[in-house]
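A.B. asks: Dropping a prediction and its sequence here:
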Amino acid sequence: MRPNHHQFTAFAYVVREGSFSAAAERLGVSQSAVTQQVAKLERNVGAQLLIRGRDGVQVTPTGQDLYTLADRLVALDSAIAEQLEGFASMKDGRIKIIANAPQPTLKIIARFTERFPGIHVDFGLHDWTTATGMIRKRLADVGLITDPPRSEDFVHHRLQTTRYVAYCRQDHPLAGRSRLRLADLQDETIILPEEGSLTQRVVKATLRKRSLPMPRTVTMTTFPVMCEAVLQGIGIALFLRDSSLIDEGMVEIEVEEFDTLHEIWLVATKDRARLRLVSEFVATATSTVF
């Protein structure tokens, strides 16, 4: 028996939402109904598509291949719904956005929700490796990524150019400097984002290129926590300029070796970029002044 539309839809939502219960909530059906549809799809395909665990689901290689097609079907279904059910009014709907840094994403979301207060925004902040992987696997509608991989399957809109800088507390001995060298930080505790971040990749690559040892480091999960760590006197943080609006009590200092400019791009799959929800978010992003 050939798989039907409901089986593909249930499977796609389980993968996107990360669990059967979340998929059921999005679809407005019972969890058992979603479970049955996915089980039927696995029987029809003749292979396991999902690995169930206590922390959610993992997608098998066969499942990932099928998900790409299933997600395109869901995107097409959403496009039809917009035409037939009046989403063109932008009074209802849901959009999933991910990013590897809070700025400029939060500024864009603020403008978007002001324009369309009825739209539910699901926003997730992830390290660079996770965020790029989620975009590649079609687990979000839109991604705002620093230096993202290029793909012909995606539309790309450049939003902002920035560079890495150091942030330290106003009363730190280095706070009066307008420019630093990495050698000046060798005796400092350096605060970095978690493993998998673009910042860690850039810092480690730059230190190797300059044959400098890795200074003492502390890793933090989010930019606000990094800022709080600076204010608490834990050390000096390295991250992209304007990554956070938290600046009271801190000073920003350029680092000589971080002279490369990095670009923040909005990326979305071409089929999802045609959806009204996504296209309006893209329009909001590209018209925002940073």
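C.D. replies: Nice, I can see it. Since the model is a prediction, treat every value here as computed from it, not as a measurement.
A.B. asks: Please count neighbours and contacts with C-alpha atoms only from this point.
C.D. replies: Will do.
A.B. asks: Show me the helices in the stretch 101-250 of the chain, by range?
C.D. replies: Under the criterion DSSP state H, counting those that start in this stretch, the stretch 101-250 of the chain carries helices at the ranges 105-115, 128-136, 198-209, 223-231.
A.B. asks: Reformat those helices as CSV; add distance to G28 and mean neighbour count.
C.D. replies: As requested, those are exported to CSV (distance: least, C-alpha to C-alpha, whole Å; neighbours: other C-alpha atoms under 10 Å):
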stretch, distance to G28, mean neighbour count
helix 105-115, 24, 16
helix 128-136, 24, 20
helix 198-209, 38, 15
helix 223-231, 35, 19
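A.B. asks: any chance of the ones you listed in a markdown table, with distance to A12 too?
C.D. replies: Below are those laid out as a markdown table (distance: least, C-alpha to C-alpha, whole Å):
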| stretch | distance to A12 |
| --- | --- |
| helix 105-115 | 25 |
| helix 128-136 | 14 |
| helix 198-209 | 29 |
| helix 223-231 | 31 |
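A.B. asks: V255: which of the ones you listed is closest?
C.D. replies: Across these, V255 has its closest neighbour in helix 198-209 (11.1 Å, C-alpha to C-alpha).
A.B. asks: Which strands and helices lie in contact with the closest one?
C.D. replies: Using 3 or more C-alpha pairs under 8 Å, 6 or more residues apart in numbering; DSSP states H and E, the elements in contact with helix 198-209 are strand 189-193, strand 236-240.
A.B. asks: again, only using 10 Å
C.D. replies: On a contact count with 3 or more C-alpha pairs under 10 Å, 6 or more residues apart in numbering; DSSP states H and E, helix 198-209 meets helix 128-136, strand 164-169, strand 189-193, strand 236-240.
A.B. asks: Contacts for the longest one, please.
C.D. replies: The one in question is helix 128-136. 16, 68, 97-101, 124-126, 137-149, 151, 153-154, 194-201, 267-269 (C-alpha atoms under 10 Å, 6 or more residues apart in numbering).
A.B. asks: Just the buried ones from those?
C.D. replies: Neighbour-count burial (16 or more other C-alpha atoms under 10 Å) applied to the contacts of helix 128-136 gives 16, 97-101, 125-126, 137-148, 154, 194, 197-200, 267-269.
A.B. asks: and those, which of them are in strands?
C.D. replies: The strands, defined by DSSP state E, take in 97-99, 125, 142-146, 154, 267-269 from those.
A.B. asks: hang on, the earlier thing: could the helices and strands packed on helix 198-209 go into a markdown table alongside distance to I108?
C.D. replies: What follows is those, written out as a markdown table (distance: least, C-alpha to C-alpha, whole Å):
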| stretch | distance to I108 |
| --- | --- |
| helix 128-136 | 18 |
| strand 164-169 | 21 |
| strand 189-193 | 23 |
| strand 236-240 | 18 |
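A.B. asks: Compare those and give me the one nearest G176.
C.D. replies: Once the helices and strands packed on helix 198-209 are compared by C-alpha to C-alpha, strand 164-169 is nearest, at 10.1 Å.
A.B. asks: chain center to the closest one: distance?
C.D. replies: 23 Å (C-alpha atoms, centre = their mean, to the nearest Å).
A.B. asks: Now do that strand against helix 223-231: the angle between them, please.
C.D. replies: 50 degrees (axes from the mean of the first three to the mean of the last three C-alpha atoms, to 10 degrees).
A.B. asks: Next one for the comparison:
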Amino acid sequence: MNLFQLRAFDAVAREGSFTRAAARLFISQPAVTGHIKALEEHYQITLLRRTARRVELTEEGTKLAAITRAMFGLAEEAQVMLEANRQLLTGRLEVAADGPHMVMPMLASLRARYPGITVNLRLGNAQETLAALLSEHADVAVLTEVEPRKGLHLQALSESRICALVPEGHPWAQKTKGVQLKDLDQVIMVLREPSSITRRTFDEACAQAKVQPRVLLELDSREAVTEAVAAELGVGVVSSVEVSHDPRVAAVPIIGEGLVNRHMIGCMERRRDLRLIQAFFGLAPER
């Protein structure tokens, strides 16, 4: 069995691209292609399906990828352990986050302390971020409202509060102390999709308080919600950590039960002692 061929396959499986796999391995793209072609021909198996946009794994490829990810993951852990006493002069950290607002200051601190570290940041919704961490496509993740589970190490980061987003000229814009949740009953609203953590927290709080807003629009991004509110299509909701400095809108705290979200940093339990992951956890502000 040729480990060079397996490593090339593992890189393509992780990156979903021959070009990015070549960059990951610091070899040429033809070399990556050659290794995988030789692997497939030797074992008379099709591992990858090339499409116009990306590379997809076949059923056999998916099974092999699970093995190679674990195999080379252990090799990477062995390398980190052997170099544990060295300073963090170089390295690569795969970070996932369900929003940019909290992770960006942490990356700035990481850059200031360890300028030689390369970071690959993937942003997605809450489900995508957790999936990236559990599948080990990310080393660490900044997550919201994740329940503890076996094999997952979580550290509290901060809390945020759900706010109402209103046009700048709205009567509530001057209520700096906040508005009552009950005041949103029958109010026309423009909200994120139901899978959004902010939307889910808001919906649960409304159900508990027996408040029934009138949802006019469901939108797939916080930027779209801001634009809809600025256009006076309705009242939106936004997390207090995601409030943008947009003069067209104002964020007002909503007063009520169940309107707080917990944010945390996570990694796989078996990898929590890796030096680079510890460095990232050390960036969390003291609470």
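C.D. replies: Arrived safely, thanks for sending. Please read all numbers here as calculations on a predicted model, not as lab measurements.
A.B. asks: Mind checking the helices and strands packed on helix 198-209 of structure 1 for the one nearest to T286 of structure 1?
C.D. replies: helix 128-136 (19.0 Å).
A.B. asks: and the closest one, how far from structure 2 on average?
C.D. replies: Compared with structure 2 after fitting, helix 128-136 of structure 1 deviates on average by 1.7 Å (mean C-alpha distance after the TM-score superposition for structure 1).
A.B. asks: Tell me the residues of structure 2 aligned with that helix.
C.D. replies: Mapping helix 128-136 of structure 1 onto structure 2 (TM-score structural alignment) gives residues 126-134.
A.B. asks: so who does the alignment partner in structure 1 of Q155 of structure 2 touch?
C.D. replies: Counting by TM-score structural alignment, Q155 of structure 2 lines up with H157 in structure 1. Residues near H157 of structure 1 by C-alpha under 10 Å, 6+ apart: 144, 264-268, 282, 285-286.
A.B. asks: Over to K137 of structure 1?
C.D. replies: Here K137 of structure 1 is in contact with 15-16, 64-65, 67-68, 71, 131 (C-alpha under 10 Å, 6+ apart).
A.B. asks: can you check P285 of structure 2 too?
C.D. replies: 106, 156-158.
A.B. asks: now do H101 of structure 2
C.D. replies: Contacts of H101 of structure 2 by C-alpha under 10 Å, 6+ apart are 241-244.
A.B. asks: just V32 of structure 2 next, same as before
C.D. replies: 4-5, 7-9, 11-12, 18-19, 21-22, 25.
A.B. asks: cool, and T201 of structure 2?
C.D. replies: 145, 161-162, 194, 258-261.
A.B. asks: buried ones in stretch 159-177 of structure 1?
C.D. replies: Applying 16+ other C-alpha under 10 Å to stretch 159-177 of structure 1 flags 159-160, 162-170, 174-175 as buried.
A.B. asks: again but with stretch 181-192 of structure 2, I slipped
C.D. replies: Quick answer for stretch 181-192 of structure 2 (16+ other C-alpha under 10 Å): 181-182, 184, 187-192.
A.B. asks: E76 of structure 2: which of those residues is nearest?
C.D. replies: For those, the nearest to E76 of structure 2 is R192 (39.2 Å; C-alpha to C-alpha).
A.B. asks: For the closest one, which non-adjacent residue is closest in space?
C.D. replies: L219 (4.8 Å; C-alpha to C-alpha, 6 or more residues apart in numbering).
A.B. asks: quick one: R163 of structure 1 and E252 touch, right?
C.D. replies: No - using C-alpha atoms under 10 Å, R163 of structure 1 makes no contact with E252, being 11.7 Å away.
A.B. asks: shared neighbours of the two, which are they?
C.D. replies: Jointly contacting R163 of structure 1 and E252 under the rule C-alpha under 10 Å, 6+ apart are 241-242.
A.B. asks: ok so, going back, of all pairs in the ones in strands among the buried ones among the contacts of helix 128-136 of structure 1, which one is the farthest apart?
C.D. replies: L125 and F154 (20.2 Å).
A.B. asks: For V278 of structure 1, which of the helices and strands packed on helix 198-209 of structure 1 is the nearest?
C.D. replies: helix 128-136 (14.0 Å).
A.B. asks: angle of that closest one against helix 198-209?
C.D. replies: Orientation of helix 128-136 of structure 1 against helix 198-209 (the same axes, to 10 degrees) gives an angle of 130 degrees.
A.B. asks: coming back round to it: mind giving me the ChimeraX command for buried ones among the contacts of H101 of structure 2?
C.D. replies: Restricted to buried positions by 16+ other C-alpha under 10 Å, the ChimeraX selection for these reads:
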select :241,242,243
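A.B. asks: The contacts of H101 of structure 2 into TSV, with extra columns for distance to R53 of structure 2?
C.D. replies: Below are the contacts of H101 of structure 2 laid out as TSV (distance: C-alpha to C-alpha, whole Å):
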residue	distance to R53 of structure 2
V241	35
E242	32
V243	35
S244	34
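A.B. asks: what two of the contacts of H101 of structure 2 are the furthest from one another?
C.D. replies: V241 and S244 (8.8 Å).
A.B. asks: Surely S160 of structure 2 touches M264?
C.D. replies: No - S160 of structure 2 is beyond contact range of M264, at 11.3 Å (criterion: C-alpha under 10 Å).
A.B. asks: Which neighbours do these two have in common?
C.D. replies: Joint contacts of S160 of structure 2 and M264 (C-alpha under 10 Å, 6+ apart) are T144.
A.B. asks: ok, back up a step: burial of the residue nearest to R192 of structure 2, as a residue count?
C.D. replies: 15 (other C-alpha atoms under 10 Å).
A.B. asks: That one against V229, yeah?
C.D. replies: No - the pair L219 of structure 2 and V229 fails to qualify as a contact (C-alpha under 10 Å) at a distance of 11.4 Å.
A.B. asks: anything in contact with each of those two?
C.D. replies: By C-alpha under 10 Å, 6+ apart, the residues touching both L219 of structure 2 and V229 are 190-191.
A.B. asks: so where does S21 of structure 1 fall, helix or strand?
C.D. replies: For S21 of structure 1, the host element (DSSP states H and E) is helix 20-27.
A.B. asks: list the buried ones in that helix?
C.D. replies: Quick answer for helix 20-27 of structure 1 (16+ other C-alpha under 10 Å): 20-24.
A.B. asks: circling back: give me the aligned partner of the residue nearest to R192 of structure 2 over in structure 1.
C.D. replies: Using TM-score structural alignment, L219 of structure 2 sits opposite T219 in structure 1.
A.B. asks: Equivalent analysis for A97 of structure 2, please.
C.D. replies: In structure 1, the residue matched to A97 of structure 2 (TM-score structural alignment) is A99.
A.B. asks: residues touching its match, list them.
C.D. replies: 105-106, 123-128, 130-132, 134-135, 142-146, 264-266.
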